[in-house]
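Participant: What follows is a predicted protein model with its sequence.
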Amino acid sequence: MQHSMHISRMSLTEDLVSRSFRLEVDPGPEPHRAPLADSEIEALTLRLLAECGQEPLWVFAYGSLIWKPDFAAVEARHGTATGWHRSFCLEMTRWRGSRTQPGLMMALDHGGRCNGVAFRLSDDDRLGQIRRMIRREVGTLDDASSVRWLPIQTKQGRVRALVFWAGPKGDRVLRKLPLDAVASVLARACGHMGSCAEYLYLTVKHLEEWGIRDRNLWQLQKLVASELRAIHGLDMVKIRSSA
């Protein structure tokens, strides 16, 4: 069950997020990044299915899979991935970014600990569920290396869970960016699927509903809210109205 344990109100609001949207056309895949072929998707799907074996199929969600799952879950638990933390470290020029204003996507990077949600998937059509997640989460063969099985600790014991975008590699990875630099990007980037500010807002909001507070993300939503207010002159409106 979901429980909200925190009473602090988010600085980043739906109204502020709505100001981050703009109409963007899908530019399509980047020429130098060949998307996974159907045969490669099938091979990866079959490999992961075989690696799961007869064990329950768990997926660890730490970002959008919490609020936009693409699978049939029959159980959900609070879970912790030790040795990993959330990081906006993946530059993207599509989806929630553009080639003129690249965005940042969240992944798991090494170090620390990450509290999220472990979902146990239905045993029905495991093949189809894994295939759908790969089509959604894995863009290229290089990206497939960031799909891992991680030990996730829950109150009911440890489970082995499938995790996407853990320890990504490649020229798109921008590690150890300061939070104010990340906030500047998230407040401005938007693509044909929405804005980075919306992604952050939905992630923090749903984590709060699960009683999970990520200190970095909580600070980041405050910074992005301040950026959006400054970009749209909202602080000046407050000053003028109080004068």
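Facilitator: Okay, I see it. From a predicted model like this one, the values you see are computed outputs, not experimental measurements.
Participant: From here on, just use CA atoms for contacts and neighbour counts.
Facilitator: Fine.
Participant: Quick check: closest non-adjacent residue to the residue nearest in space to the middle of the chain.
Facilitator: In the chain, the residue lying closest to the centroid (Cα atoms, centre = their mean) is residue 63, at 3.5 Å. Nearest non-adjacent residue to residue 63, counting by Cα to Cα, 6 or more residues apart in numbering: residue 203, 5.6 Å away.
Participant: did I read that right, that neighbour in a strand?
Facilitator: No: counting by DSSP: H, G, I helix; E, B strand; the rest coil, residue 203 is located in no strand; its state is helix.
Participant: returning to what we had before: ok, the residue nearest to the centre of the chain to residue 155 distance?
Facilitator: To residue 155, residue 63 is 21 Å away according to Cα to Cα, to the nearest Å.
Participant: doesn't residue 205 make contact with the residue nearest to the centre of the chain?
Facilitator: No: between residue 63 and residue 205 there is no contact under Cα atoms under 8 Å: 10.7 Å.
Participant: quick one: the helices in this structure?
Facilitator: Applying DSSP state H to the chain gives helices spanning 14-18, 38-52, 64-67, 126-137, 179-188, 196-209, 215-231, 234-242.
Participant: Tell me which other helices or strands the shortest one touches.
Facilitator: Translated: helix 64-67. helix 196-209 (3 or more Cα pairs under 8 Å, 6 or more residues apart in numbering; DSSP states H and E).
Participant: Got another one to weigh against that:
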Amino acid sequence: MDEFWVFGYGSLMWNPGFSYEERIQGRMIGYRRSLCVRSWHHRGTKETPGLVLGLDRGGSCRGVAFRVALRDREETIEYLRQRELVTFVYRERVLPVRLDDGRKVQALAYVVDRTHHQYGGVVSVTEAARIVNRAVGVSGPNPVYVANTVAHLREMGIRDHWLEQVAAEIARLEGVEV
């Protein structure tokens, strides 16, 4: 392997936590960003779980690819495993990504395990907003997580219409004008 790439679709995009030599936006085909992981620690509780992002099958996902120096490969993988595989709701995969400059690379990504007990499945905008709106965990309110994610995506010029609709519905439920 002459290059090592990592694909981020959520907080990894703006807070990677590892050193990299190149950062470029790209698209992964066959997977989409989704609020499909039940969170009962960071953004919810066992009694009132929240929803956090997962990379789920179907569609496509705009995100950020990071080229990591080969000398930093093992250290980066170890860091990502500690960050992403805490409850093993994600599976480590190497998947194709088309970078915005036209290159095609293979990138390490963490996709949701649909057989894991934290997998929340496919939910509607209304159902996602209802679940998120009532959840709070040790890292704070679930609605703040969704709003911050949408804001970061917009700052990066990435539109996620489904997630934006969820954020708008949460705001409606909270009586806030968007």
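Facilitator: All right, it came through fine. These numbers were taken from a predicted model, which means no experiment stands behind them.
Participant: Got a TM-score for the pair?
Facilitator: After superposition, the two chains reach a TM-score of 0.90 (TM-score structural alignment, normalised by the length of the second structure), with 176 aligned residues with a Cα RMSD of 1.8 Å.
Participant: just to revisit the earlier point, of the helices of the first structure, flag the one that's most buried.
Facilitator: helix 196-209 (a mean of 22; mean count of other Cα atoms under 10 Å).
Participant: circling back: how about JSON lines for the helices of the first structure, with distance to residue 88 of the first structure added?
Facilitator: Output for the helices of the first structure, formatted as JSON lines (distance: least, Cα to Cα, whole Å):
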{"stretch": "helix 14-18", "distance to residue 88 of the first structure": "18"}
{"stretch": "helix 38-52", "distance to residue 88 of the first structure": "25"}
{"stretch": "helix 64-67", "distance to residue 88 of the first structure": "13"}
{"stretch": "helix 126-137", "distance to residue 88 of the first structure": "16"}
{"stretch": "helix 179-188", "distance to residue 88 of the first structure": "7"}
{"stretch": "helix 196-209", "distance to residue 88 of the first structure": "10"}
{"stretch": "helix 215-231", "distance to residue 88 of the first structure": "10"}
{"stretch": "helix 234-242", "distance to residue 88 of the first structure": "26"}
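Participant: For residue 113 of the first structure, find the nearest of those helices.
Facilitator: helix 215-231 (11.4 Å; Cα to Cα).
Participant: and the alignment partner in the second structure of the residue nearest to the centre of the first structure, what does it touch?
Facilitator: Under the alignment (TM-score structural alignment), residue 63 of the first structure maps onto residue 10 of the second structure. By Cα atoms under 8 Å, 6 or more residues apart in numbering, residue 10 of the second structure lies in contact with 33, 53, 63, 149.
Participant: Now with 10 Å, please.
Facilitator: Applying Cα atoms under 10 Å, 6 or more residues apart in numbering to residue 10 of the second structure gives the contacts 16, 33-34, 52-55, 63-64, 149-150, 152-153.
Participant: Now flag whichever of those residues is closest to residue 139 of the second structure.
Facilitator: residue 52 (11.7 Å).
Participant: Please report the distance of the closest one from residue 105 of the second structure.
Facilitator: 27 Å.
Participant: same check, this time on residue 65 of the second structure
Facilitator: 9 Å.
Participant: Need the overlap of contacts for these two.
Facilitator: Common neighbours of residue 65 of the second structure and residue 105 (Cα under 10 Å, 6+ apart) are 5-6, 26, 97-99.
Participant: which of the residues you listed count as buried?
Facilitator: 5-6, 26, 97-99 (16 or more other Cα atoms under 10 Å).
Participant: Trace residue 138 of the first structure over to the second structure, please.
Facilitator: Under TM-score structural alignment, residue 138 of the first structure pairs with residue 85 in the second structure.
Participant: OK, contacts around its match?
Facilitator: Neighbours of residue 85 of the second structure in contact, by Cα under 10 Å, 6+ apart: 79, 91-92, 110.
Participant: Need the buried ones from those residues selected in PyMOL.
Facilitator: For the buried members of the contacts of residue 85 of the second structure, the matching PyMOL selection, counting by 16+ other Cα under 10 Å, is:
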select buried, resi 92+110
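Participant: Distance to residue 132 of the second structure for the contacts of residue 85 of the second structure - can I get that in TSV?
Facilitator: Formatted as TSV, the contacts of residue 85 of the second structure follow (distance: Cα to Cα, whole Å):
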residue	distance to residue 132 of the second structure
79	28
91	24
92	26
110	22
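Participant: Give me the nearest residue to the alignment partner in the second structure of residue 153 of the first structure, chain neighbours excluded.
Facilitator: Per TM-score structural alignment, the equivalent position to residue 153 of the first structure in the second structure is residue 98. Counting by Cα to Cα, 6+ apart, residue 98 of the second structure lies nearest to residue 104, which is 4.5 Å off, once chain neighbours are set aside.
Participant: my read: that neighbour touches residue 97, true?
Facilitator: Yes: counting by Cα atoms under 10 Å, residue 104 of the second structure does reach residue 97; the two are 5.8 Å apart.
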